[in-house]
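Participant: From the sequence below, what's the structure:
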Amino acid sequence: MSARPHIVLRDADREDAAALVALWTECAGASVDEGSEAFTQQALWRKPGVAEAAAALDLSLNKPDKRIIVALVNGEIIGATVCDIGTLTPITLTRVLIVTEIQVSPRYRRKSVASTLLSAAATYGEDHNCELVVAAIPVHSREPHRYLTKIGFNQIAVLRAIQSTKLRSRLTSKATNSRDTGKLIAVRRTLRRRQSEVRGSRPRPSDRNVTGAD
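Facilitator: The predicted structure is shown next:
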């Protein structure tokens, strides 16, 4: 067994953009062999340019209570995690630490990088009086799921994703079809009612015979 590397933690900054793009790309590439579920996750991944990543980092790091922690070995960023402080629901003050990313280079997995990052995240949560820690992990990442389950995390939610354009299209289609169906049913009911009224207003054959006899 190889010796565990010396891991250094610090907060991310704008200058880490290129290194973080490389880390995310490496992790996304490593999921190619993880089955059909990985394909769905990869479909959501788009490699950004360094300028875009730097702008995104600025946006994230300017948000209050948000922190991006990176792990380095020999000066190279080989892991990262993103922490947010929130509340359990919009109408309670129960504080929650939300860990939305746990990225570790495939070259450094099983070397305590993830546990080191999580430990730092937990300390950050404790410093902000968080009562719960919630971790959002891609569905295809079987090893992280097993690891989190092993250390006591329980599943409390399911995250689902769809492109915004597809969502709008499908909701519009559903609403349109619903209106058309309602209109069609109303027209059919009106026609049936009119037909019933017409049939009810026609004289019966017996009535016609009586009138003819007179």
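
Participant: CA atoms for contacts and neighbours, from now on please.
Facilitator: Fine.

Participant: Could you list every helix and strand in contact with the helix or strand where Ile77 lies?
Facilitator: In the assignment (DSSP states H and E), Ile77 maps to strand 76-87. Here strand 76-87 touches helix 17-30, strand 66-73, strand 95-104, helix 113-127, going by 3 or more Cα pairs under 8 Å, 6 or more residues apart in numbering; DSSP states H and E.

Participant: hey, which of the ones you listed is tucked in deepest?
Facilitator: Of all these, strand 95-104 carries the top mean neighbour count, a mean of 21, counting by mean count of other Cα atoms under 10 Å.

Participant: Report all helices and strands that that strand contacts.
Facilitator: When contacts are defined as 3+ Cα pairs under 8 Å, 6+ apart, strand 95-104 sits against helix 17-30, strand 76-87, helix 113-127, strand 132-135.

Participant: Figure out how far the next helix or strand after the last one is from the centre of its chain.
Facilitator: Once strand 132-135 ends, the next helix or strand along the chain (criterion: DSSP H and E) is helix 142-150. Here helix 142-150 is found 19 Å from its chain centre; the criterion is Cα atoms, centre = their mean, to the nearest Å.

Participant: can you pull the buried residues of helix 142-150?
Facilitator: 144-145 (16 or more other Cα atoms under 10 Å).

Participant: now whichever helix or strand comes after it, how far from the chain's geometric center?
Facilitator: As assigned by DSSP H and E, the chain's next helix or strand after helix 142-150 is helix 164-201. Computed by Cα atoms, centre = their mean, the chain-centroid distance of helix 164-201 equals 35 Å.

Participant: Next, the second sequence, to be compared with the first:
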Amino acid sequence: MARQLAKVRDAGPDDAPALLVLWHDLVRRTNVDPVEQARAAIARVAADPDERIIVVEWDCEVIGALQLRRVALGPLTDEMTVLASHLQVLTGHRRQGVGHLLMEAAVAWAEEKDVSYLTGMATGARDTNRFLARLGLAQAGVMRGAPVATVRTRLGSSGRGASGTVSAVRPSGSRHLGQVLASRRTQRRRSSERDPD
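Facilitator: Next up is the predicted model:
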């Protein structure tokens, strides 16, 4: 791929089929036409000043994409970060600078938004994770996902009242922790009694 011939731009509704190919792992099976659903999502993103989907186009083909969102760096701060997620490049175009073009656009957008921090999310792809690490993005956590119904099943029905509100926290967790700590203190005391140092 000749880097100078590649074009980085915002995704438009006509890019929906190409994005469905790139992000096929993210497509949810519903009764809604996936192309129409993708077009609606692209339009929603285009209307939001704090979100973008950018693509790399080469020879009239979309060969890479990245989602960008400006979000708070944490729950207790006003400092913002640009979250770069869902970085994807078509298999035949990998290791040719497409990811670099997308991340350069992410950095430029962060600077345009006066944001001094960039966060990258590698959605399960080891190559993407390594690529982001080479660019200096350190691991800041692990993100996991599951359908709400799955998590609800694993949590069990306890903890929710009939209205769906969370019931009061049971003190058994703190009582259990107290028992564990007391047991550890007892074990240490016994161990020191046996060691006549």
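
Participant: Please work out the TM-score for the two chains.
Facilitator: Here the TM-score for the pair of chains, by TM-score structural alignment, normalised by the length of structure 2, is 0.72; 159 aligned residues with a Cα RMSD of 2.3 Å.

Participant: returning to that earlier point: can you redo the helices and strands packed on strand 76-87 of structure 1 as CSV with distance to Arg189 of structure 1?
Facilitator: As requested, these are arranged in CSV below (distance: least, Cα to Cα, whole Å):
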stretch, distance to Arg189 of structure 1
helix 17-30, 56
strand 66-73, 58
strand 95-104, 53
helix 113-127, 62
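
Participant: so stretch 107-119 of structure 1 matches what in structure 2?
Facilitator: Mapped onto structure 2 using TM-score structural alignment, stretch 107-119 of structure 1 covers residues 92-104.

Participant: which residues are contacting the matching stretch?
Facilitator: 1, 3, 8, 54-56, 63-66, 87-89 (Cα atoms under 8 Å, 6 or more residues apart in numbering).

Participant: Apply 10 Å and report the result again.
Facilitator: 1-3, 6-9, 54-58, 63-68, 84, 87-90, 105-106, 108-110, 118, 120, 128, 131-132, 135 (Cα atoms under 10 Å, 6 or more residues apart in numbering).

Participant: Just give the nearest non-adjacent residue to the spatially most central residue of structure 2, would you?
Facilitator: Centroid-nearest residue in structure 2: Met121, 4.4 Å away (criterion: Cα atoms, centre = their mean). Distances taken as Cα to Cα, 6 or more residues apart in numbering place Ser85 nearest to Met121 of structure 2, at 4.8 Å, with adjacent residues excluded.

Participant: dump the residue contacts of that neighbour.
Facilitator: Counted by Cα under 10 Å, 6+ apart, Ser85 of structure 2 has contacts 53, 65-69, 119-123.

Participant: any idea how far Met143 of structure 2 is from it?
Facilitator: Per Cα to Cα, to the nearest Å, Ser85 of structure 2 is found 12 Å from Met143 of structure 2.

Participant: So what does Phe39 of structure 1 match up with in structure 2?
Facilitator: Counting by TM-score structural alignment, Phe39 of structure 1 has no partner.

Participant: ok, and Phe39 of structure 1, which helix or strand is that part of?
Facilitator: helix 36-43.

Participant: Ok, which of the helices and strands packed on strand 76-87 of structure 1 comes nearest Arg179 of structure 1?
Facilitator: Arg179 of structure 1 lies closest, by Cα to Cα, to one member of these: strand 95-104, at 39.6 Å.

Participant: thinking again about what came up before, check the mean deviation of the following helix or strand past the helix holding Phe39 of structure 1 from structure 2.
Facilitator: Sequence-wise, the next helix or strand downstream of helix 36-43 of structure 1 (DSSP H and E) is helix 50-61. Here the mean offset of helix 50-61 of structure 1 against structure 2 after fitting is 1.5 Å, by mean Cα distance after the TM-score superposition for structure 1.
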